[in-house]
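Novice: Can you look at this prediction? I've put the sequence above it.
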Amino acid sequence: MSASIYQRPKNAMQSGKALIDQWVLEFAAAEAKKPDPLMGWAGSGDTQQQVTLKFPTKEEAMAYAERYGIEAVVHATPPRRLKIQAYADNFR
């Protein structure tokens, strides 16, 4: 069982930064999805894909993975780059 640990990204549709301090543990897919013969929807028998665990810190997420023997890969959070400009810069 493998998983990835990452920090939630900022929602691209909103300017707010709510919930970006949470760390998420998501399990990797154990089997490929296949189309349902009746409806045509994609699905699989792997229910671990549906599980998303949230933690307040990276250390707690790593400790959970170690406690339950989950091979976890931690993805580093990219640094935020702020483009500071004034309204007057639009008219240069």
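Specialist: Noted; the coordinates are in hand.
Novice: From now on I want contacts and neighbour counts done on CA atoms only, so please keep to that.
Specialist: Fine.
Novice: Wait, a strand at Tyr6?
Specialist: Yes. Checked against DSSP: H, G, I helix; E, B strand; the rest coil, Tyr6 lies within a strand.
Novice: what's the spacing between it and Tyr87?
Specialist: 35 Å (Cα to Cα, to the nearest Å).
Novice: contacting residues for Phe27?
Specialist: Contact analysis of Phe27 by Cα atoms under 8 Å, 6 or more residues apart in numbering lists 1-4, 48-49, 51-52.
Novice: Could you do Met1 as well?
Specialist: Residues counted as contacts of Met1 (Cα under 8 Å, 6+ apart) are 27-28, 30, 70-71.
Novice: same thing but at 10 Å, please
Specialist: 27-30, 48, 68-72 (Cα atoms under 10 Å, 6 or more residues apart in numbering).
Novice: more neighbours, Tyr6 and Tyr87?
Specialist: Tyr6 (18 against 6; other Cα atoms under 10 Å).
Novice: Put this next to the first one:
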Amino acid sequence: MLARIYQPSKTAMSSGTAKTKHWVLEFAPRTAREIDPLMGWTSSSDTQTQVQLTFDTLDAAKAYAKEHGITVVQFAPNKRKPNIRPRGYAENFAVDRKGAWTH
């Protein structure tokens, strides 16, 4: 069995980093997807592709895979530097602003 271990990235709809701290073990598909001739829907008989296991640490995910004889491919996360302003959002409404109000 082949699986991949990765740390999910943040969603495009959110600026927060919720649900990006854990690690996910996801199984690779064994068979290709098939197109249903009648309806045109895509289907597969492989149910392992529906399984996603989450772990708090990378070591826990690797230990689980080793214990169950799963061959894994690990993907390193692409971390972004946080964009933190010194005074944050409240800086827009500060009474001691140096520049002119532009809004």
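Specialist: Everything's here; your move. Model, not experiment: these values are computed from the prediction.
Novice: Just the buried ones out of the contacts of Met1 of the first structure, please.
Specialist: Buried members of the contacts of Met1 of the first structure, counted by 16 or more other Cα atoms under 10 Å: 27-29, 70, 72.
Novice: ranges for the strands of the first structure?
Specialist: Using DSSP state E, the strands of the first structure run over residues 2-7, 23-27, 34-35, 42-43, 52-55, 71-74.
Novice: Compare those strands and give me the one nearest Lys17 of the first structure.
Specialist: strand 2-7 (12.4 Å; Cα to Cα).
Novice: Which part of the second structure matches the closest one?
Specialist: Counting by TM-score structural alignment, strand 2-7 of the first structure pairs with residues 2-7 of the second structure.
Novice: List the contacts of the matching stretch.
Specialist: The contact list for stretch 2-7 of the second structure, computed with Cα under 10 Å, 6+ apart, reads 19-30, 48-49, 52-55, 57-58, 61-62, 65, 69-78.
Novice: could the buried ones among the contacts of Met1 of the first structure be laid out in CSV, adding distance to Lys10 of the first structure?
Specialist: What follows is those, written out as CSV (distance: Cα to Cα, whole Å):
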residue, distance to Lys10 of the first structure
Phe27, 21
Ala28, 22
Ala29, 24
Ile70, 27
Ala72, 22
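Novice: Let me know the closest of those to Gly40 of the first structure.
Specialist: For these, the residue nearest Gly40 of the first structure by Cα to Cα is Ala29; the value is 19.7 Å.
Novice: what about the residue lying closest to the closest one once chain neighbours are set aside, distance to Pro79 of the first structure?
Specialist: Spatial nearest neighbour of Ala29 of the first structure, chain neighbours left out: Gln49 (5.8 Å); criterion: Cα to Cα, 6 or more residues apart in numbering. For Gln49 of the first structure, the distance to Pro79 of the first structure (Cα to Cα) stands at 28 Å.
Novice: more neighbours, those two?
Specialist: Gln49 (15 against 6).
Novice: give the contact list for the counterpart of the more buried one in the second structure.
Specialist: Superposed on the second structure with TM-score structural alignment, Gln49 of the first structure falls opposite Thr49. Listed by Cα under 10 Å, 6+ apart, the contact set of Thr49 of the second structure reads 3, 26-31.
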